[in-house]
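Chemist: quick one: sequence and predicted model below, then my questions.
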Amino acid sequence: MPQRTERERTPREVQRRRRLKRVAMGLFATVAVLADTGAAAAQAAAGSEQITITTPPAGSDRWVADRSLGRVLPDPASAAPRDVAAFFASLGGPAVDRLVAEYPLVVGNLDGVPPELRYRANRIAVAAERDRARARAADESLTKAARALAEARANDSEHLLAEGRQILAFDPRGRGLVSEVYGDLAAAGRVSVVVPGSEADLGHFDQAADPLRSAAGMGRALYEEERLRSPGTRTAVIAWTGYVTPVGLGPDAVTSRLAEAAAPRLERLLAGLAVTGRTEAPPALFCHSYGSVVCGTAAPAIHDGTDLVVFGSPGMGVPDAAALGTGVRVWATRNPSDWIGNVPYLEVGGLGHGADPASAGFGSVVISSAGASGHNGYLSPGTASLRNFAELGLGHYDEVRTATRRDAG
């Protein structure tokens, strides 16, 4: 029977439904705050609804209208990565150079473009954003707060321009989206993708004080561990902040709205990797916290035996692993001191993310995270979780250590 809209319900039903949503949201926020001390409470108070980014980057309109090559350029909003790859393979060097220079944001974010071209394009785009932010920081007509924000944006952009960094995607809209590659992506036989959770954006992409709170820090840790475990294997890791993440513990953290906007972007990334690399197996996805909601939302569209590893998960938006479809193998872990374990694993009126992926009845393979501490400690040196993640990324399934009662606390 189709679900009735609010207009079709009686006033009493509408009031009851809205009250239920408020109670559920309060329950989620209260439990999370109590579990994570005063710092989380401050985050919850500051939490705000985010604006999703689902459209192509700046310059796309001009790109679509460009006929200077005597042919139609692939539409960033609809072109399949395979068609994009074929288009760029058909171009000569001068044409490629012109497109990179004139449309850096388009080329740098277009799945199906060879990685090296995306790195080149994104260096141009990042440098332009740095210069724009520096100009704003020096503009005395702006408020002191606006100038400070601009200076922070300039510094964050400058860090991405350090020698050797490989920026696979960069979009300065909103809080800023950025993804980075560690290793030789075009030649890698095994590729891992880190999908982070809340607070991930340009300003938090790379944190020196506490690296494992950032996507870049997690990506580097996983890449180094994979190299340690198998020095002869050609590996690459992508730290993918390719979607607008929740901020704090507000409404976005307990709904799937941002994940639903993110999932098609993740699917396009995977489709692009399939046509621009030489992988021996589908990329493994390592999904932390709210990132596991994104991975769960994308999972039904993945049909190639992808390893989906979730850690510190609030749920994946499903009652069990079977609901994720047949295209993924699900591995999960949560350490006993991770506050996320105190959040209710349920879904009520669109709030919450369903069952616990690390529970016995979910249907995932529960792996050890012995030695890990807190919500961000899963990739700390010497932990069983980091070692397990590396073995999974390498496809060494016989080396993976499953969880014991002691691991679960």
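Modeler: Yep, that arrived.

Chemist: when you work out contacts or count neighbours from here on, use the C-alpha atoms and nothing else.
Modeler: Fine.

Chemist: please enumerate the helices of this structure.
Modeler: Assigned by DSSP state H, the chain shows helices spanning 11-35, 37-46, 60-65, 81-89, 93-102, 104-108, 115-137, 144-160, 215-229, 257-276, 291-298, 384-394, 405-408.

Chemist: which residues touch residue 175?
Modeler: Counting by C-alpha atoms under 8 Å, 6 or more residues apart in numbering, residue 175 touches 201, 202, 203, 244.

Chemist: returning to that earlier point: so for residue 54, which of the helices of the chain sits nearest?
Modeler: With C-alpha to C-alpha as the measure, helix 257-276 is the member of the helices of the chain nearest residue 54 (6.5 Å).

Chemist: contacts for the closest one?
Modeler: The contact list for helix 257-276 (C-alpha under 8 Å, 6+ apart) reads 52-54, 81-82, 85, 111-115, 186, 242-246, 252, 282-283, 291, 293-295, 297-298, 301-302.

Chemist: that one: how far from the chain's middle?
Modeler: 10 Å (C-alpha atoms, centre = their mean, to the nearest Å).

Chemist: top of the contacts of residue 175 by number of neighbours, please.
Modeler: The residue in the contacts of residue 175 with the most neighbours, by other C-alpha atoms under 10 Å, is residue 201 (27 neighbours).

Chemist: gap between it and residue 176?
Modeler: 6 Å (C-alpha to C-alpha, to the nearest Å).

Chemist: included below, for side-by-side comparison, is a second structure:
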Amino acid sequence: MRRFGRTLATAALAVAVVAGTAGWAAGDGVQAAVTGPPPGASAWRADSASGRPLPDPATASAYEVARFLAGLDEAGRRGPVRRHPLVVGNLDGAPVALRYEANRLAVAASGRARFASLAAPGRQVLAFDPRGRGQVAEVFEDLERAAHVAVVVPGSDDDATSYGAGRAPHTGPAGMARSLHAAAGGETAVVAWTGYSTPVGVGLDAATGRLAEAGAVRLARFTAGLDAVGAPDPVPFGHSYGSVVCGLAARHTDAFGAGTVPASDVQGHTGYFVPGTRSLAAFAAFAKGEAQ
């Protein structure tokens, strides 16, 4: 987990802004945090590959998963993808290409029209969980060949249901990730990570760390999964409530830091990733390891 802690110095807290500059608004009730492995984990545990029990997605580390799958031949790796796509698609430590394939199958199998766009050709979905409001992580650029990796962690009201909905440009997890990717260049892969249960509205959940605590565990495991498959050190960018998630995830390392971001030309709470802003230029430098 140390790699996450070392790179957290870049931007997680620098993007933190007190949510809701226009006063408190009631949320839609207390949200249930989605935790643990996805549905299908029991069937996965009862299965095997090449005569070997499959690693428990609830207890095996990302590094144990990576070692297990590396020891299988091609047929041994692809069989579980077909039989358990929802598990493989969220299995931190599994090869990136396997997770993309598994999530295409999982999205199609969900039968939910609201998620259909995630299965479109060219989408690189690294995680998909239909429970609750849904969670999703999408990659922009070739993650396996990238020299740098950034992870955008969004705040309230983001989930798999709203992920593909119409948004103002450069906002929302996908919009922020695309903007950062364009600013940082083709050697930087950017992950839009909506991998935790976010607050709805600006209410009790947004004012407490309960959902962020659960999200921090998932984020730390996700970044460990990137490390386990040989990806470059991930640089997390937490926006709004997402910055709380990033800060709490640092508990799972031996290191932490913070950097400052110029924001004098930012317009509003969602304007940090607008092209031409000093904040986006700083983020691109952070993502590429150029910031001091």
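Modeler: Arrived safely. Here the structure is a predicted model, which means the values were calculated and not measured.

Chemist: overlay them and tell me the TM-score.
Modeler: Laid over one another, the chains give 0.89 as their TM-score (TM-score structural alignment, normalised by the length of the second structure), with 275 aligned residues with a C-alpha RMSD of 1.7 Å.

Chemist: on that earlier part again, as TSV, the helices of the first structure with distance to residue 196 of the first structure and mean neighbour count would be great.
Modeler: Output for the helices of the first structure, formatted as TSV (distance: least, C-alpha to C-alpha, whole Å; neighbours: other C-alpha atoms under 10 Å):
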stretch	distance to residue 196 of the first structure	mean neighbour count
helix 11-35	18	15
helix 37-46	17	14
helix 60-65	27	14
helix 81-89	23	17
helix 93-102	28	14
helix 104-108	21	28
helix 115-137	21	21
helix 144-160	18	18
helix 215-229	6	22
helix 257-276	12	20
helix 291-298	5	28
helix 384-394	15	25
helix 405-408	23	13
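
Chemist: in TSV: those helices, plus distance to residue 195 of the first structure.
Modeler: Formatted as TSV, the helices of the first structure follow (distance: least, C-alpha to C-alpha, whole Å):
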stretch	distance to residue 195 of the first structure
helix 11-35	21
helix 37-46	21
helix 60-65	26
helix 81-89	20
helix 93-102	27
helix 104-108	19
helix 115-137	19
helix 144-160	19
helix 215-229	8
helix 257-276	9
helix 291-298	5
helix 384-394	13
helix 405-408	24
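
Chemist: nearest to residue 171 of the first structure, of those?
Modeler: Closest approach to residue 171 of the first structure among those is made by helix 104-108 (7.0 Å; C-alpha to C-alpha).

Chemist: so which elements touch that closest one?
Modeler: Helices and strands touching helix 104-108 of the first structure, by 3 or more C-alpha pairs under 8 Å, 6 or more residues apart in numbering; DSSP states H and E, are helix 93-102, helix 115-137, strand 166-171.

Chemist: average offset of that helix relative to the second structure?
Modeler: Following the fit onto the second structure, the mean deviation recorded for helix 104-108 of the first structure is 0.4 Å by mean C-alpha distance after the TM-score superposition for the first structure.

Chemist: that helix aligns to what range in the second structure?
Modeler: Counting by TM-score structural alignment, helix 104-108 of the first structure pairs with residues 85-89 of the second structure.

Chemist: neighbouring contacts of the matching stretch?
Modeler: Contacts for stretch 85-89 of the second structure (C-alpha under 8 Å, 6+ apart): 37-41, 44, 57, 80-81, 94, 98-103, 105-106, 126-129.

Chemist: looking at the helices of the first structure, which is closest to residue 331 of the first structure?
Modeler: Closest to residue 331 of the first structure of those is helix 384-394 (C-alpha to C-alpha; 9.2 Å).

Chemist: just tell me the aligned range of that closest one in the second structure.
Modeler: Aligned by TM-score structural alignment, helix 384-394 of the first structure falls on residues 278-288 of the second structure.

Chemist: with stretch 14-23 of the first structure instead?
Modeler: Aligned using TM-score structural alignment, stretch 14-23 of the first structure spans no residues in the second structure.

Chemist: stretch 284-297 of the first structure too?
Modeler: On the basis of TM-score structural alignment, stretch 284-297 of the first structure is assigned to residues 235-248 in the second structure.

Chemist: now do the same for residue 100 of the second structure: its match in the first structure.
Modeler: When the first structure is aligned by TM-score structural alignment, residue 100 of the second structure is paired with residue 119.

Chemist: hmm, back to that, between the helices and strands packed on helix 104-108 of the first structure, which one is closest to residue 215 of the first structure.
Modeler: With C-alpha to C-alpha, the closest approach to residue 215 of the first structure among those belongs to strand 166-171: 12.8 Å.

Chemist: gap between the residue of the second structure most remote from its centre and residue 180 of the second structure?
Modeler: Distance from the centre of the second structure peaks at residue 51, with 32.4 Å (C-alpha atoms, centre = their mean). Going from residue 51 of the second structure to residue 180 of the second structure by C-alpha to C-alpha gives 44 Å.

Chemist: cool, and residue 126 of the second structure?
Modeler: Computed as C-alpha to C-alpha, the residue 126 of the second structure to residue 180 of the second structure distance reads 18 Å.

Chemist: stretch 206-225 of the second structure aligns to what range in the first structure?
Modeler: Under TM-score structural alignment, the alignment places stretch 206-225 of the second structure onto residues 253-272 of the first structure.

Chemist: from the chain's centroid, how far away is that stretch?
Modeler: When C-alpha coordinates are averaged (C-alpha atoms, centre = their mean), stretch 253-272 of the first structure and its chain have centres 8 Å apart.

Chemist: re the thing from before, which position in the first structure pairs with the residue farthest from the centre of the second structure?
Modeler: For residue 51 of the second structure, the aligned residue in the first structure is residue 70 (criterion: TM-score structural alignment).
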